[in-house]
Every structure is written in structure tokens, then in C-alpha cells.
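In: Can you look at this prediction? I've put the sequence above it.
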Amino acid sequence: MRMTRRLWLAFAVCVAPAAACLGGAKGEGLLEALRKHAIVETDVMVPMRDGVKLATDIARPKADGAKFPVILMRTPYRKNLGGASGALLGGYAFASQDVRGRYNSEGDHRPFLDDPNDAFDTIAWFAAQPWCDGNVGMTGGSYVGFTQLAAAMTRPPALRCIAPSVPPSDFENGVVFYGGTIRQELVQGWLIGQAGSSQRVQRKEVPAEELQKWQPHRNFMEWCWHLPLSDPGPLALGGQGYVDCWLNGVNNWEKPGSWRQVSAVQRAEDIQVPTLIVAGFYDIFAQENLDLLLALRARGGSDLARKHSHIVIGPWPHGIGGPAGDLAFPAAGRALGPLQPTWLARWLKGQPNDADKWPPIRAYIMGQDRWLDTDTWPPAASRPMRFYLAAGKLAPEPPKADQPPSAFTYDPAKPVPTLGGTNLIIPKGMKDHRKNAERPDVLSFLTELLDNDLAVVGRLRAHLFVSSSAPDTDFTAMLLDVRPDGYRGNIQDGIVRCRYREGRATPKLLKPGEIVQVEIDLWSTAYTFKKGHRIGLHVSSSNFPRFDRNLNVAHPPATWTQPQAAHNKVHHDPAHPSFIELSVLP
């Protein structure tokens, strides 16, 4: 019976964000069902330090004089009590709150910026309630996961633990920027979606259709072509907060640090509570979630944070448990069931259990269909392996003879289209790249057929010697599994903007024909290439709209409008040994 309770609690808490669409009869039906067994309050207006009040729904067990720990979720996606049933069954109170300026809460919505202080004040309010035992924990995914990190960075005295799933945790190196580019489909697409449900739209103060036509399911791809990037366009209809969030990215392209206050990876020393992260290798925040775990283990703000922070990272996109494009590992999801109930019992109720013995990292190895427990990333048993680029080939040894570079022309008016990957609003996960491989602006490099299975587990990086006719251009790298039937499935990919090859704070334009070395971070994976397959590498200069297009000009990226073609080369001779480095298990 106890395990049944735990599993139901895990399910109920995990699906609470998905229940955000509950409304009308369904919403009322849920509330009526809860009221049979709980005290339910809706739209409780919790005061913040500046007088703004945030709408909060609360459900707590019916028990006169009893006190309970609180499970709190703070969301921009409409509060609901979808996770309350399981929480109540486990002996917790459950609360869901609209963040500032969203749905029923007061104030202006400024994505991410107000969540630290608001979370601190909300937790303090709950700890002071006569029915609360003074212990508060937080759960939820994506932005709801971020609100937990935002809370933890302010060190609320009553916060005991957090369990963020796929949370944005490094805005400087993953959420907004990647390799010097802006993650256009993620940032722009998400903001347009949020502006479409803004309070201005709900109050009919602006024409909703003007925002709706640019939504991801309609004409978003058309807006991606719009220049300059500094034009917020439809975001203005949502309100100034949505505009400022976009401009904080494009206007601070060369000013690293503008996002530090909300970047948990950079502020790990401020987090003092045990942290359980659930992540996916095909998720939009995959690498920064791994980086967050490593940062907490190394420099968390307390012994508890350093010793009791964990990550479970599986074969999932931004939608934990679901298929990643053409990849599906349904058995992997079964490991999630007992995680949160065990975690909450340990840190909200003080019940010793298996959580004390969890490894820092538990990673699912795709292709072996098993979980790997490790204290380090990459695992200590792994070793680096290099494959060197040659004409159409990936070889285990560096080139010994001179050979001409591989060349192509990149036209920003005809960029390589994004096919899968770590995306949010466009198709994600693994897709077949045979069509892209046929393009003249995509260079393809393949190994010989593998004699044995090869488990690649860890960080992936491409080190390329490149040159261009343009003062600036991008180079992309994509690792692929090339199957015997010809299918080319993307494992991970990355990009570098050449002017920012030494960092966004130190732009350095190219000289025509000058050979420079660039490093492309492809993030991490845990994937097994099967015997008889080939390892593939695609190199190009665009992956659009996953990343914004480089127009190959010297003007600042935020304001450029006039593109020009670039003649780009990848060099792979003895003096310029370009290679990709993998981390492999024996």
C-alpha cells in the first residue's frame, strides 16, 4: 500500500504542469473531488514585499490541528491542482501559484527576473501558516523547474529541497546563447508563445490575432526570417516584459554577465538545499543540467547541497519520458516512478531511505538500454577517442599527407534547415539527415564500418581548422549514427560563430582566407554505435532556425540585415589536423 501511494504521488506531481490546461467543467470537477478529502482554497492572494499579490491555489489534508509540509509549484502556464491528489495521499499540502503578471496574479510579467524574490516571499508566507510544519519543497519542470532554482538561490529558511526537471539553468551558455549564436527557435518561439497568452491578450487590450498568427503551430517559421533581430515584432503586443527579455539577449550579445543573476550554474554557491535534477540528452537544457549538477557537487553552498545533489538523465527531449523523434526507449521511463516520492519523504519528512545512497549521476545508455551510475562526467572509466577529418572520411589517425581542404558556399538566404535535435517548438530528437547530406553546403565525413559496438558516453567536441572569404561566418558540427540501411540519425550538434571563437566579450573578425582553429561544443550523450554502423560527422555553416543565421558580414548580429554568401573551407592536412573528440567506454 505504501509503494502504491508513492507511485501515485510521483505520477501526480510529475504531471501537474501538463494539467495546466484544466478548466471549466474538468477544473471544477477536480476541485469538487479534492474537496471531499481536503481543504481547498483557490486564488489565495499571497502578498509580495512590494505589495503585489500572487494568485495561489492550495489543497491540504483535513486534519484539525495537524501540520504538514508543503509541496509548492510556481508556474507561468496557469496554476492548477493537478498534482494535489498524490500529494495529499502522501501527507503533504500542495500549492500552485501563477507567477507575477501571469493569469490571475498581479504585477507585470518579466520572465525569470522577479522569480527569485517572489519565490522567497511565497515560501516565507507558507512557512508562517498555522497548518504548515515549517518545511517547504518544490517540484515541476521547465520554467517551473527554474522557479525552484530561483528560490534556492535566495536561501529561504523554510526551503528543504527542490526537484527541478529540465530546468533552464545557464542563460549565458545554453538557454539564450550557444557558441556565440542565439537559440532562435527556443527563445523567440517560447516568448511569442508566452506573449500570446499574456494578460493584455486575456483582457482583450490588444488584437489577439496579430499574436496568434505568429504562434509556433502557425506562421512562426515565417517570422524567423525577419530582420533585424533587434526588432521584437509581435512581442510588443504581449507587454514590455516580453520585449525586454528578448532585447536582453540581442542587445547584450557582447556583454556576458547580463543573465548571471538568474543562472544557477554560475551561482551554485548560493544553493544550499538538496537538489534532484531530471534531464534528457535530447532536451533543450541537457548540457547545462549536467553542468549544474557538477557545479553543485563542486561548489554548492552547503554540505547538503554538495553531497545530496543528483541528476537522472535519460533518452528524452523536453517532455520527460516521451520519444525523442525517431528514438524511443519506453523502459527508461520506469525509473522515474519512485524518484520524487522517495526524495520528498527524505527531505521534507526526514525519513531515511535510499535517497541517501543515490549516485551523483545516473545516465541511460541508449543502445544498451541500461542505466549507468557514475560519480564523474565523463565517467572515470571512459577514455578520449579522436577521429580525424579527411576527404569524406573520419580516420583514427591524423593526416600524414597534404590534401586540399573541403570547401562549400554558404548562402544565408538558403540555410540548412533544422532536422531534429535539442529543440523546443519544432520537431525534436533524432531525425533522418540523408536529405540534408545531399546538399552542396553540407560536408559529410564517415568512419569505416565499426567492427564492434562503441559506447560514447560524455562530452563531445569538434576541433576544426577553418577559413572563409567573409569577415564572419558560422561553422556547425553534427555527430550522426549512419546505419546499414543509409539512415543518418543525429546524436548531438553544435555551432560556433567565428567572431566569438574566443568568447562573446572579445569579438575578433576573420581575415579573408586566414586559417583559424575553432572549437564546437556538441554537448553530451550516452549512445552506443552498433557493430556494422558508421560514425558520421556533418559540417556546415547553418542550422536554421535552431540557431540564428550568420549573414557573413562585419555588422553586429543584432542589427544586420543584408546577407552575403561566404566561401568556407575546412582544412584537414598535417599542419591543420581537424578532428572530433569523443569519450568512450571500454
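Out: All right, it came through fine. Everything numeric here is computed off the predicted structure, so don't read it as measured data.
In: going forward, measure contacts between C-alpha atoms and count neighbours the same way
Out: OK.
In: wait, what's in contact with the residue nearest in space to the middle of the chain?
Out: Ranked by distance to the mean C-alpha position of the chain (Cα atoms, centre = their mean), the top residue is Phe285 at 1.9 Å. Phe285 makes contact with Val166, Pro167, Pro168, Ser169, Gly174, Val175, Ala279, Thr422, according to Cα atoms under 8 Å, 6 or more residues apart in numbering.
In: The same query, at a cut-off of 6 Å, please.
Out: Taking Cα atoms under 6 Å, 6 or more residues apart in numbering as the criterion, Phe285 is in contact with Pro168.
In: Against Trp316, how distant is it?
Out: Using Cα to Cα, to the nearest Å, we find Phe285 at a distance of 11 Å from Trp316.
In: ditto for Gly367
Out: Between Gly367 and Trp316 the computed distance is 14 Å (Cα to Cα).
In: So for those two, which residue has more residues nearby?
Out: Residue environment comparison for Gly367 versus Trp316 gives the larger neighbour count to Trp316, 28 against 15, counting by other Cα atoms under 10 Å.
In: in terms of contact, does the more buried one touch Ala324 like I think?
Out: Yes. Taking Cα atoms under 6 Å as the contact criterion, Trp316 and Ala324 are neighbours in contact, 5.5 Å apart.
In: which neighbours do Phe285 and Trp316 share?
Out: Taking Cα under 6 Å, 6+ apart as the contact rule, Phe285 and Trp316 have no neighbour in common.
In: this is the comparison structure:
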Amino acid sequence: MKKHFLIFLLSCLIINVNAQKFYFPKAYYADSISLSKNIPNLAKQVLKFYKEADQSVYQDNAFRLRIVAQQYDEALKSIEIYRSLQKSSDAKSNGAIGGQFEVFIRTKIRQQQTKESFVVAFKPTFAAKQKTLNANSKLMFEEYFEINLNNIKNTLKNLLENISSDSLNLTVARQICRAYNSANVYANILPIGKPILLAEEKRDFIINDSINIKTREGILISAIIVRNKKAMLKQPTILIFSIYNQSQDKNRAKLAALNGYVGVIAYTRGKKTSPHEIEPFEHDAHDAYEMIDWISKQPWSNGQVGMYGGSYLGFAQWAATKKIHPALKTIVPQVSVGIGVDYPMENNVFMSYMLQWIHYVHNSKETDFVDFGNFEHWYATFYKYYREGKAFRTLDTLEGRPNQIFQRWLKHPSYDSYWQNMRASKEDFAKINIPVLTITGFYDDDQLGARHYYEQHQQFNPKANHYFVIGPYNHGGAQGHPSSELRGYTIDSVANIDISVLVFDWFDFILKGKPQPSLLKNKINYQVMGSNKWKHEASMAKMNNDTLNLYLSAKTSGEEFLLTTNKGASTTFIPQIVDFTNRADSLQTIPGEEEILSDSLNPPNLANSLVFTTQAFQKSFDINGALVGNLSLSINKKDMDVLMNLYEYTADKKYHWLGHYLTRASYTKNRSERQLLIPNQKENIPINNAFFTSKRIGTGSKLVIVLGPHKSPHWQVNYGTGKDVSDETMQDAQVPLEVKWFTDSIIKIPIYKF
């Protein structure tokens, strides 16, 4: 009831705010002159009424409104407040945020003081701003001048054409002012700023941005090469091997050049100017070797190559270690895709997102941001598949574009040789003796992949020189600048580090003999959320001094079942029935979406799940690592997908999501070989590849586990027939799934007691 009341109250507030009307007849925007004359007053009126609970969002809009209102001093103050709310660890990098708008404002202020033209006033203002920025933030600042002005103008044009009344509500008025600000600022600064930056680029760098490199087999690999003109000697090379052909790539190569390296961006086969078929993942091991070989023979190379990058780029580095070229001296894989492990399937459960991603990289030789970002289309497709109970294999035809790569991947639901051959084998891992720095996050979608490579390297090469860094970062944050807030949690100040600085400090350490990065005090470096401290251990095994053993209990406390430290009887169970023909939950919170739960009265109540909770803890302790254990259960079918979410429920009645475990029951004993369950027979389902976290659990907190069969539009639906899950449909779900969760199920949580 409380949720419904809050939603009703919020809607009333929105209605009341938007009830304010702003007179803005068509004559005010009939042409550009009329618009520029009348819109400052509109912005002033909007500022009187505009409010936001989130100060970051408010200041982001406020400084733009104040520019339009020609309140330049106040706009500068809003930009500074907005930057401070981003909480970057690097003040100079932070200064690049909104830098293009700052230059425009300061140019306008200078004009007022000197009566100079905009062009004359702009140049010294632009130069002064550049001097305040370090190498990384300067490149970030330069990217603002790569904006497509026509797209910005069209956004404003579309907003104005859709006005149907002489009166605007607050939301529409704010949107129009914001769009006008962008169009006006960029129309003024791009014609002046871009030529300056191009001249500086020609002055400082030697750039080959469309080179094709031929392998010994005649394959053409497209690449960008950037060298610093000031470099007199041969240099090490930093290589990024990527499938994402995008405008900022040249700047990534320039960043390497500014840090004392040759920067090379090489693209996977078929991308940019390469004429071949685009086949993600399949040829990267071979092509990366060829690229490194070519680099090592260039007159500007000193024979040393380092690689870095995140997600697919992290995978590409591990592919390059399948056969290590002698010139490859180190890799820094960030948030690495674990092919066949966490993408395109997580613990053997295929994800709907894989089709969206395939089009992202496969539609053209560029990167199709427009198609990828059409979330309304993609979510409509996923939900249509789910509501209608279609076979997962038909998702591409349902979307309207049959796709051979999607179908190819679905032929390999096991972690078989198709996936294994794309990356290092155990024999290859045993030979990886170069230093490695792995970076990932507690909230990284590819954390399982990053950990998989680390664990394989440790298992097959006990002397591996491998450092591991993990903190409260998501997929993007672990590749650059961490988000200060994730799912309602404000990260500790010590966690707010610049990942790019760490990466280049590592390269300087390995390739130039400079000091080891100060964060890397041991092989395992992890930030304990809630402690404001980093901890450092020689191995993951040494992160904890105890294990919290929890058992499912049939006893209840209110609507929740208990998690106890006492093992239950092997014959006692909690029954659960799930109707897989019922798709009403497609309108509710879907398990696995990892949304923050912040209701202060009610526990997590996710569809098709049971909630288990401990008693409140009397002493604080740390959780460091991933939960393991064993689920004892029986079902009336041959298979099911299991989802477990772990939360801390604090003494002040807030939920903090700590991680999840998603798996296909028939693959838990061996991800390479499916072993179907025997209907109505008690089975043991190992918990062996859950998400890793590190969090201080406070006094008075409880641990909450939300457990149940997995059923979501964003993943395959496993109906339990034992057939290939991609071929199952809702017709296979006429008999509801019956689960017995036995109370000898054990969940082991690694902890550190003080």
C-alpha cells in the first residue's frame, strides 16, 4: 500500500508542477531570429519553477537554462556544482565535463567586457581552458568538438514542430530550452574550435587513420596509428584490438601517444576498411598475433607491445594469449567478456541482449549506435517473445531480421570446442608468463568472465604474475571513471579512482621500469564497500578467515522463510509451484534485472521467487568473495534455470543488492556437458559461479536471499522438457513446474570476522 501511495503522491506532484504554463506562441519561434529573441525569457520563467530532487540532474539542466537566459555568472556556478557532484578522483579530468559550455560562457563574458567579436574572444578563452586540462581530460574535451551539429539542430527542429499549443508545460519548455542551448552553443563554437584542434593535431602527432595491414594469409586488418612528433627514439606500443569502430578511437590512440607510447587501434576482421565478413570473436586470436607481429617490425617500434581495453577488448587480449607473440609484454584486460561463460550465455543461459549486440557490431563496418540505442524496439521484441511464448530460436525473425550469427551461436548451448577454441586453453594458460592486470567490478556485467580468466591462469600456471583489482564499479566504471552512485549506493571516496591512470601507470611499470602503481600492494586488491578502505592479499583464499554457513528453513517470519545456521532435515522441503504459461509478470519487476530495492517496509518480492532471511547480526563483519554451496531440490521436470539474488537488509531498513547467481541446473556439474535432472528425484545443484562482492555488513543487518526458477523476457525461458531450450515454447509448459527446496540446502558465504 505504501508503494502505491508514494506513486500516487509523486504523480500528483508531477501533474501540479506541469500545470504551470508558459506562453510561447508560434510567432516566437517562426524563424531563428524570433527564437533567439524570445527564448531567453522562456528560460528565465522555467528557472523560477524547475526543481529536481537529484541535484546532479538539476544542475545539469540549470546551467543550460542559465546560458539560454544569458545569466552567465550563475551558469558557471551551476557547472562547477555539477562537476563537484560527479566526485571524480581527478580534478583536472573533472574539469573537462561541460568544458565546451564553459568556453562558450566565458567567451560571452569576455565579449561583454571587451566588446570583441565572438571569434576573437573565443580563441584566448579556448586556449586558457585547454591549459587547465591533463592529457586524458584534454582528449575528453576535444571529443565535444566531434559532435554532429545537424543531429542537434534536428532535435530542436522536431521539438518545435511538435508544439501544438501557445502554452507549454514545464517539461516541454525545459526540453526546448535545453535543445536550443545545444544548437546555439555548438553552432558558435564548432566552426572556430574544430580548425584549432585539427591544426594542433597536425602539429603534435603523426596519424595514419585508415591503414590496412595484410596478414601472411592475405587478411586485411584495418588500423589507426598515432605517434607523437616529439618522440625521437623508438617506443613501446599500446595496442587496442576492438570490434567497435567509433569516432573517439583516434583519441584513445592519441592518449597513448601523449603518455609516451605509440598508440594503435586495430579492428577485428571486417570492420572499418577491412573487406571481410564480420564474425565476432572467431578470428581474434589469429589476427591479434598477426597485428603484434607487424607492429614489432615497424621502424618506430622498440619491440614491446602492451594491450588494454574493456569488455570485447578484454576478450581480445585473452585471445591474443592463445599463442603469445614474443613482443607482447603485458595485457590489462578490463571487464573481459568470458566467451561461452558469461556471454552470450551466463552459466549456459542465453540472453536476449545477444541479438541486440550482434546488430550493434554487425550491421555495418561502423558501430550502429542508433540501432543499439533503440531500446523501445528491443524491449518490445523481447517482451513479445516472452508474452507469446515463442521459441527463443525465433527471436531474430520475430525482430524482423533473421541473423546467421545469432543462429550459429544457438547451436552451441554447451561450453564446447566452438567457444573454447576462441581463447586460451589450459595448455596456453600454463605458458602465459607475461604480467597481467585484471580490472573488474562488483556490478560489472562481465565480472564472471574477468574472474574466469584469472582463475584459469592461476589454476594452470601457479607462478602466474597476475594482479587483480575489483571495486564497486559497473561495466563502464571499471573501464574509466567510476560512477559515484550505483543502484542507490554511494561508493566510498577511496574507490573513486581514475582507472585510466592506473592502466598507464601499469604500462610505465612494466614497459618503462617505473615504480609499481601504489594501489597494487598485493596480487588481490579489493575495496570493501562501507569501510572506505582497500585491502590487499596474496590470493583470494586469504581474503577471509571464516565461512558463514546458511541453510534454507521451512520456518517463517511473517511472509519470509528463515535462513538458519542449523542444517535442516534432508526430507523437509519448501514447496513452490510456478506456472510458466502465466506471463502477467512481464509487467512486474523481473528477477535478474538487478534493480535497487528501496522500499523501507517490504522485503524483495520478485516474481516466481521465495524470500529467505537471517536474523539480525549482532556483530559487524565483511563479506569478501562469491557465495558457493549446494541446492538440494527436486522438480517434476528434467531441467530448470535457477536465480538467486543476495541482499543486505540494513538496520535502517534499506536493501543493498550484493550479487546474483543464475544457472541452468543441467549444466551446474559441467558447463560443457548437459546432465538432465530425473523428474521427482532429489538432486544436488552446485553453486559454483556466483558474483563476487566485498561489503561490510553492519551490526543489526540481515542477509536476504531471493530464490526461485528463472523466467524473464531478457533471457531464454527453460520449460524443462530436456529438449534444446532454444526450441521450447509455451506449449511445453502446460504442466506447472513444481519445486521442492530441501532444507539441507547450504549456502556458504566467505566472511572476514574482526
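Out: Nice, thanks for sending it over. The shown structure was predicted, so the numbers you read here are calculated from the model rather than taken from an experiment.
In: Mind naming the longest helix for structure 2?
Out: With DSSP state H setting the assignment, residue counts place helix 170-204 as the longest helix in structure 2.
In: Can you name the secondary structure element that comes next after that one?
Out: Sequence order places strand 205-214 as the next helix or strand after helix 170-204 of structure 2, per DSSP states H and E.
In: which part of structure 1 lines up with the helix or strand following that following strand?
Out: Towards the C-terminus, the helix or strand next in line after strand 205-214 of structure 2, according to DSSP H and E, is strand 220-228. Under TM-score structural alignment, strand 220-228 of structure 2 corresponds to residues 53-61 of structure 1.
In: outside of that stretch, which residues touch it?
Out: 38-47, 88, 93-98, 104-106.
In: Can I have the buried ones of those as a ChimeraX selection?
Out: Here is the ChimeraX command that selects the buried residues among these (16 or more other Cα atoms under 10 Å):
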select :38,40,42,43,45,46,47,88,93,94,95,96,97,98,104,105,106
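In: Please, where are all the helices along the stretch 251-400 of structure 2?
Out: 284-296, 312-320, 353-362, 369-372, 375-388, 395-399 (DSSP state H, counting those that start in this stretch).
In: Enumerate every residue touching Asn630 of structure 2.
Out: Ile685, Pro686, Ile687, Ser745, Ile746 are the contacts of Asn630 of structure 2 under Cα under 6 Å, 6+ apart.
In: quick one, strands of the stretch 251-400 of structure 1?
Out: Under the criterion DSSP state E, counting those that start in this stretch, strands of the stretch 251-400 of structure 1 are mapped to 275-280, 309-314, 361-365, 370-374, 383-390, 393-395.
In: wait, the stretch 451-586 of structure 1
Out: Listed in chain order (using DSSP E, counting those that start in this stretch), the strands of the stretch 451-586 of structure 1 are 454-468, 474-482, 488-497, 516-529, 534-540, 566-571, 579-585.
In: Any chance of CSV for the ones you listed, columns distance to Trp371 of structure 1?
Out: Output for those, formatted as CSV (distance: least, Cα to Cα, whole Å):
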stretch, distance to Trp371 of structure 1
strand 454-468, 12
strand 474-482, 21
strand 488-497, 18
strand 516-529, 10
strand 534-540, 23
strand 566-571, 37
strand 579-585, 14
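In: Out of those, flag the one nearest Thr154 of structure 1.
Out: With respect to Thr154 of structure 1, and counting by Cα to Cα, the nearest of the strands of the stretch 451-586 of structure 1 is strand 516-529 at 28.9 Å.
In: Would you mind pulling the contact partners of that closest one?
Out: Applying Cα under 6 Å, 6+ apart, the external contacts of strand 516-529 of structure 1 come out as 281, 287, 365-367, 453-466, 492-496.
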